[in-house]
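S.K.: fold the following.
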Amino acid sequence: MKKILVILLSIFVLGQSSAALAASPPREKLNLKAHPSYQIDAKYDSKENMLKGHLKVKFKNRYKKNLKEVRFNVWSNAKEYQDQGGSVTITNMKSNHEPVNFKLENSVLQVFTRPQALNKVVEIEFSFNITVPENNDRYGRTDKIVKLGNALPVLAVYDSEGWNTDPFYEYGDSFFAEASEYNVSFLTEKSMKVVSSGSETNYYYKNEYTLHTFKAKQARDFSLVLSKDFLKQTLPLKNHVINVYYLPEQQSQLNLIKQTTRDSFELFEKTFGKYPWKEFDVALTDGWFGGMEFSQFVMVSLYDGLSEEDLKFNVAHEIAHQWFYAIVGSNQHDEPWLDEALASYAALLYKNDTNNLTAGPVEDPYYKLTSTVTDFMNKGDEGINNYYYMTYIYGTTALYDLRLLVGDKPFYQTLKQYIRENQYKIATTQEFIKLFERKNKLDLSEYMNEHRITPESN
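M.R.: Predicted structure coming up:
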């Protein structure tokens, strides 16, 4: 979520309602029936501003006969980050223990394997050096914080379109991955505090370094935030551990953030279903982008001029993404409304602002609720503004109208069923609509036309 969204939402809501790496511990055998499994050994070198290490991923070829190519998304090598001084180097590429050719071009890594039979377990491994650029974004570094959001290479999703390696854009999200298992060892300076996807399982001191070990189950990503200055407070919840990491200068906003985190988390569990992981973390960062979701943690950026109401919305919105991104996956590039509108609606639900949502679509019929990120970005600044308006603001109106159509209780019951049926899977707009039709015995064709919902175009 970006700062421009916060401005638009403020207008909308106010208008409506007021080393070499140390040897890592033994690895568990991982389930390859449904989920890819990653083993990552990495180190962050703050002198070189570099993330370096080795990645191995195993997955079952459920995709096609004689699979000859595997693709990864390497968003940290997007041209936008290269222009800021970032870079990614890949070496020592192997497939099933044999050296193979590969090609890295911007954010797409192609690995050329020997033909892989259907249902065969494929193992890809390689070493990486990632130079982290200096910037104030969800991926980048400043003098106090290193944000490694979606920095690590991740296996692309394979579906009817083939390998999904859609372009990276500074505005909007193209992050899309299968729920996967991660075992990670991560070496840092001893003074560095680490927030990550999953949970820390252990740590070991080695001279001036700390070796952290992490495990993440059914995670869409493995991302991290690092700072020597982080402080931590833990919130008292019955069934979960929620940690809030913050910088000393952010202390004045801490109570509001803690209250919003606890209350919205509890509301979303009650409304959408149980949060399936034990731990959840909130990392307060610098940056202009408002917030960003990851598996089992979120970044919330605090910038000058951020009001209390906008801050509460941002925190609740990012926490809602734990249900509408982490638990239920979707193609954030092809169907950005499907997670963003739901997360925005959930944030308005927390703020008790879900009545009388009347924002209409933009006038130009080119823009649909189900337009892709590329569709929007192809129109320059106008498209960027309309991306945020259609996806986040008009999207909440579309959900409000759907609630009026089916009724309050059936609406929330169906949402809960949507999450339950798609837990750790990848959902689509078509499946979302069909569930509402089936569950509530409705034909939503007219509703779809009225709200520019055309899932067949994606």
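S.K.: for the rest of this, base every contact and every neighbour count on C-alpha atoms.
M.R.: OK.
S.K.: where exactly do the helices run in this structure?
M.R.: 3-16, 79-82, 254-272, 308-320, 337-350, 373-377, 380-388, 395-406, 408-421, 429-440, 445-450 (DSSP state H).
S.K.: now those as TSV including distance to Leu30?
M.R.: TSV is the format used below for these (distance: least, CA to CA, whole Å):
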stretch	distance to Leu30
helix 3-16	39
helix 79-82	33
helix 254-272	28
helix 308-320	28
helix 337-350	28
helix 373-377	34
helix 380-388	39
helix 395-406	38
helix 408-421	23
helix 429-440	29
helix 445-450	42
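S.K.: closest one to Arg114 among those?
M.R.: Closest to Arg114 of those is helix 79-82 (CA to CA; 29.6 Å).
S.K.: can you list the neighbours in contact with the closest one?
M.R.: Residues from elsewhere that reach helix 79-82 (CA atoms under 8 Å, 6 or more residues apart in numbering): Ser87, Asn106, Ser107, Pro133, Tyr169, Glu170.
S.K.: now the residues you listed in JSON lines, with neighbour count and distance to Gln250?
M.R.: Shown next, in JSON lines, are those (neighbours: other CA atoms under 10 Å; distance: CA to CA, whole Å):
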{"residue": "Ser87", "neighbour count": "19", "distance to Gln250": "31"}
{"residue": "Asn106", "neighbour count": "20", "distance to Gln250": "36"}
{"residue": "Ser107", "neighbour count": "21", "distance to Gln250": "34"}
{"residue": "Pro133", "neighbour count": "22", "distance to Gln250": "24"}
{"residue": "Tyr169", "neighbour count": "16", "distance to Gln250": "29"}
{"residue": "Glu170", "neighbour count": "13", "distance to Gln250": "26"}
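S.K.: Proceed likewise with the subsequent sequence, for comparison:
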Amino acid sequence: MKMLFRLIALGLLGVFALIAFSLSAPEAAFSAQPTLQPTETAAPLTTPTSVPTPPLLDLPEVDWEDVGAHKKAMKPAFADDVDRFVDANRYFIVARLSFEPDAVFRAAQRVRFTNRTGEALDLLVFRLYANTPALGGRMNVHHVEVNGVKVEPSLSNLRSVMGVPLPVPLQDGESVELRMDFTLVMTRGLNTSYGRFGYVNDVVSATAWYPTLSVYEPGIGWWTDLPSPQGDPSYTEIGLYEVQLTLPAEMVVAMSGVIVETRRNADGTITYRDVTGPMRDHAFQASKRYMVTETRADGTRIVMLHYRDQADSPTDGTKVAMQYAVQALQIFNATFGEYPYAELVVAQNPTPSGVEFPGIIQIAERAWVQGNRFLEVVIAHEIGHQWFYALVGNNQVALPWIDESLTSYTEFVYFRAAYADPKVGEDYVDSFQQRYTNYLARGLPDLPLDLPVRSYVGISYGAIVYTKGPLFFVELEHVIGREMVYAAIAEYFRRHKYGIAATEDVQRAFEDVSKRDLSALFNQWVRGTQPRA
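M.R.: Predicted coordinates:
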């Protein structure tokens, strides 16, 4: 585990090389060395619990036209955004979580898919991300229906791709309803993909915990790539979610969206009804160790989900974490455009770094300490992802730079605005330039930004995507001015909020706002098709 932290600190592991960033954070802002809490010892992995095929769950019918409940997950000014997504991917999930001693989900979902591809489809593809090596869980879908007719799905790519045949081709504009019953096992001690998925130290971290519709790309087809463990594992479209999750009463839970109903059951469990606005994924965090502290900023309820057993420690970081979260939300609202959701959860977690989900961010438990400079960096970064990944999506496996490089640049935006002394922001940017210079001085490859995760080997993922990437936007500042860069990012956000963007969309927003041809810069830094001066 010590080597894992050292590797992350050096940027060798990718998804989030920010511990390295924190080690050179500006002294004007941070005077003390980072103080990390002792690493908790995870329970050793055990043989996964064998889960016999359960009977089909009682799954209520869904009125897909009624989206009123989903508006509760939005700030009032954005409630009507939900109406645009009546025909988006829709999920209604009923799940029960028990501990045997592994975390075991017995669940079923209804999914409505509306064909917006412009082509007739005879197959729908779902991703069982839990079965990928990146996540290491075990998901089994044991019953599938299409419009009430039982069908036999196909499995491929290590059981991470599930093809569902349609009895009748689905024409463009038509909708179909599917039912799926499934189980999921998270082995006790499992903590994978930088902590985004697993059950460790009595904390359940659940993302991609349900069969998820893949993305259909016109002219290409369904996305079926196996993600690299080095990067983020998923590629999804915006949808609306309703989740009814039952778990032991002693567990405290926070989910994407808002919990609108709570029901205590006679068997010692609680069922939470959760709804989302338009979101790219559904995730939750649950633990008997958690407690909740909350505040409000710019009309959003900020929920700090933190460990009860550490709350009385004089070094507990909850108070400063809340301060950083409020500052980041306000700065990014003012710079890029308003965060539309009613809630934002900041969760202390066994992750070694930080991970983003729609409406939730995980923050390393070892950094949850007053005076730890990494805590501020990681909170700013992960909240930045609410704009770039959660609201403006992209293929994180094929084009990680679009969300990660831009989100790393939001750290610059944060430190420039959060501190009155301009040297704080300048020193922070300079620390990136120094690391990038040191990387090149070692003779390592100066790769383009728009490569898939698997093309970056060793330290190149952190050095290119997380260090060169944000410096590209600084180079744009030198050419068109900082205010113009901020305005272009805001326009990019406005155009592609709730959508999926590609490299060309980033370039187009900058060129339209600046009224400049920026092809040379994008070709030099992003595509690598022209040498840099």
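S.K.: TM between them?
M.R.: Here the TM-score for the pair of chains, by TM-score structural alignment, normalised by the length of the first structure, is 0.90; 444 aligned residues with a CA RMSD of 2.5 Å.
S.K.: tell me the spacing between Glu189 of the first structure and Lys43 of the first structure.
M.R.: Noted for Glu189 of the first structure: a distance of 9 Å to Lys43 of the first structure, by CA to CA, to the nearest Å.
S.K.: more neighbours: those two, which one.
M.R.: Lys43 (25 against 18; other CA atoms under 10 Å).
S.K.: ok, the aligned partner of the more buried one in the second structure - contacts?
M.R.: Counting by TM-score structural alignment, Lys43 of the first structure lines up with Arg96 in the second structure. Listed by CA under 8 Å, 6+ apart, the contact partners of Arg96 of the second structure are Phe105, Arg106, Ala107, Leu245, Thr246, Leu247.
S.K.: out of those, which is most surrounded?
M.R.: Ala107 (25 neighbours).
S.K.: wait, that one sits on Val94?
M.R.: Yes. Counting by CA atoms under 8 Å, Val94 is a contact partner of Ala107 of the second structure at 5.6 Å.
S.K.: thinking again about what came up before, closest to Asn314 of the first structure among the contacts of helix 79-82 of the first structure?
M.R.: Distances from Asn314 of the first structure to the contacts of helix 79-82 of the first structure, taken by CA to CA, are shortest for Glu170, at 18.5 Å.
S.K.: quick revisit: how about the contacts of Arg96 of the second structure, which pair is most distant?
M.R.: Largest pairwise distance in the contacts of Arg96 of the second structure, by CA to CA, is 12.0 Å, between Ala107 and Leu247.
S.K.: columns distance to Asp58 of the second structure on top of the contacts of Arg96 of the second structure, output as TSV?
M.R.: Listed next are these as TSV, based on distance: CA to CA, whole Å:
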residue	distance to Asp58 of the second structure
Phe105	15
Arg106	12
Ala107	10
Leu245	13
Thr246	14
Leu247	17
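S.K.: please list all residues in contact with Phe112 of the first structure.
M.R.: So Phe112 of the first structure contacts Lys68, Glu69, Val70, Val100, Asn101, Phe102 (CA under 8 Å, 6+ apart).
S.K.: with Val328 of the first structure instead?
M.R.: Ile419, Asn422, Gln423, Tyr424, Lys425, Ile426, Ala427.
S.K.: residues near the fourth one, how many?
M.R.: Translated: Tyr424 of the first structure. Around Tyr424 of the first structure there are 22 residues (other CA under 10 Å).
S.K.: could you check how far the alignment partner in the second structure of it is from Thr212 of the second structure?
M.R.: Counting by TM-score structural alignment, Tyr424 of the first structure corresponds to Tyr498 in the second structure. According to CA to CA, Tyr498 of the second structure and Thr212 of the second structure sit 17 Å apart.
S.K.: and Pro229 of the second structure, by the same measure?
M.R.: In terms of CA to CA, Pro229 of the second structure sits 18 Å off from Thr212 of the second structure.
S.K.: about what we covered before: widest-spaced pair of the contacts of Val328 of the first structure?
M.R.: Farthest pair in these, by CA to CA: Ile419 and Ile426, 10.5 Å.
S.K.: comparing these two, which residue is more hemmed in?
M.R.: More neighbours surround Ile419 than the other of Ile419 of the first structure and Ile426, with 21 against 18 (other CA under 10 Å).
S.K.: okay but that one is in contact with Gly329, surely?
M.R.: No. Between Ile419 of the first structure and Gly329 there is no contact under CA under 8 Å: 9.7 Å.
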